[in-house]
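Trainee: pasting the structure only:
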């Protein structure tokens, strides 16, 4: 008797669900090819992080630095990703590749001090993207870096 009542209740409930009008909505499934393409291209991250305004979005830009302990890119120390307008400490490095050794935008500054102080040198990234001998360039190993994406930004205040 209980089985018959439960079966009847399930049939009635399923008929209500079947008769209801549920609109089709396409949900992003992480396992679908389109979702993977969007994730790989960064489109989803861009849409989540972009505010839709017309401000200069420095917080979206990054610069990859491959660091080396010796001159001419020998003895790899590691990698660091930096954002504009912030001083970053570095391990004691003597050379590096910026974005894989490609020219880029803005100005890069390396300093011997750990807080973007000491002996510093700044140059446009269009010219200085493979610093090969920090001892020659700044008078010692680099221990900090500062990057700005606009040549209008002043680096003199930090040096």
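Mentor: Nice, I can see it. Keep in mind the model is a prediction, meaning the values are calculated, not measured. Numbering: from 1, shown residues only.
Trainee: could you use CA atoms for every contact and neighbour count after this?
Mentor: Noted.
Trainee: residues contacting the residue most central in space within the chain?
Mentor: By C-alpha atoms, centre = their mean, the chain has its centre lying nearest to residue 62, at 4.8 Å. Shown in contact with residue 62 (C-alpha atoms under 8 Å, 6 or more residues apart in numbering): 81-84.
Trainee: included below, for side-by-side comparison, is a second structure:
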């Protein structure tokens, strides 16, 4: 009888522990591999360039946004540009300013973060208002290393 109670308690506890470690949301793989589509397109490696096209390389269409990136504040020392699609986090080089879609207003909310994988200190603003993030160190408290555009 005691063995049955011990085994039952052990099975119940292990079931609760297993359930506590399984998240109820999708967590992106951040180990640098390309196991899922989001990871495949979220790393900026400097080789994308502005000629990526309207689909952002995903093969599907849909809305895109071009982000012109600069190493220093107020649009000096241009690095490159990247075309992103909504609802995906993109890692960026260490940037201090950017121009969003050539400075034209857009839909949704743009979020820049100081850490990779949209971590660290993040600041969000409407695409109707934030067209030229000119000083990330002032706006975010550090340089931007990732971006997320939500519609």
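Mentor: Looks like it arrived, so ask away. Computed from a prediction, not measured in an experiment: that's the story for all the values here.
Trainee: related to what we said a few turns ago, just the buried ones from the contacts of residue 62 of structure 1, in PyMOL syntax?
Mentor: Buried subset of those, written as a PyMOL selection, criterion 16 or more other C-alpha atoms under 10 Å:
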select buried, resi 82+83+84
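Trainee: so which of the contacts of residue 62 of structure 1 is the closest to residue 73 of structure 1?
Mentor: Proximity of the contacts of residue 62 of structure 1 to residue 73 of structure 1 (C-alpha to C-alpha) peaks at residue 81, which lies at 17.4 Å.
Trainee: and that closest one, what pairs with it in structure 2?
Mentor: Taking TM-score structural alignment, residue 81 of structure 1 has residue 83 as its aligned residue in structure 2.
Trainee: any idea how far that match lies from residue 66 of structure 2?
Mentor: According to C-alpha to C-alpha, to the nearest Å, residue 83 of structure 2 and residue 66 of structure 2 sit 4 Å apart.
Trainee: now swap in residue 16 of structure 2 and tell me
Mentor: 46 Å.
Trainee: the more surrounded of the two?
Mentor: residue 66 (22 against 11; other C-alpha atoms under 10 Å).
Trainee: other SSEs contacting the longest helix along structure 1?
Mentor: Secondary structure of structure 1 per DSSP state H: the longest helix is helix 2-19. Contacting helix 2-19 of structure 1 under the criterion 3 or more C-alpha pairs under 8 Å, 6 or more residues apart in numbering; DSSP states H and E is no other helix or strand.
Trainee: okay, helices next: where are they in structure 1?
Mentor: Taking DSSP H, the helices of structure 1 run over residues 2-19, 33-41, 43-49, 134-138.
Trainee: make CSV out of those helices and add distance to residue 69 of structure 1 and mean neighbour count.
Mentor: CSV is the format used below for these (distance: least, C-alpha to C-alpha, whole Å; neighbours: other C-alpha atoms under 10 Å):
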stretch, distance to residue 69 of structure 1, mean neighbour count
helix 2-19, 67, 10
helix 33-41, 33, 13
helix 43-49, 34, 12
helix 134-138, 10, 18
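Trainee: nearest to residue 97 of structure 1, out of those?
Mentor: helix 134-138 (12.0 Å).
Trainee: where in structure 2 does that closest one fall?
Mentor: If you align by TM-score structural alignment, helix 134-138 of structure 1 falls on residues 136-140 of structure 2.
Trainee: now the matching stretch on structure 1. Mean distance?
Mentor: On superposition with structure 1, the mean distance recorded for stretch 136-140 of structure 2 (mean C-alpha distance after the TM-score superposition for structure 1) is 0.2 Å.
Trainee: show me where structure 2 has strands.
Mentor: With DSSP state E applied, structure 2 shows strands at 65-72, 76-84, 89-95, 97-100, 109-113, 122-126, 144-150, listed in chain order.
Trainee: tell me which of these lies nearest to residue 6 of structure 2.
Mentor: Among the strands of structure 2, strand 89-95 comes nearest to residue 6 of structure 2, with 46.3 Å by C-alpha to C-alpha.
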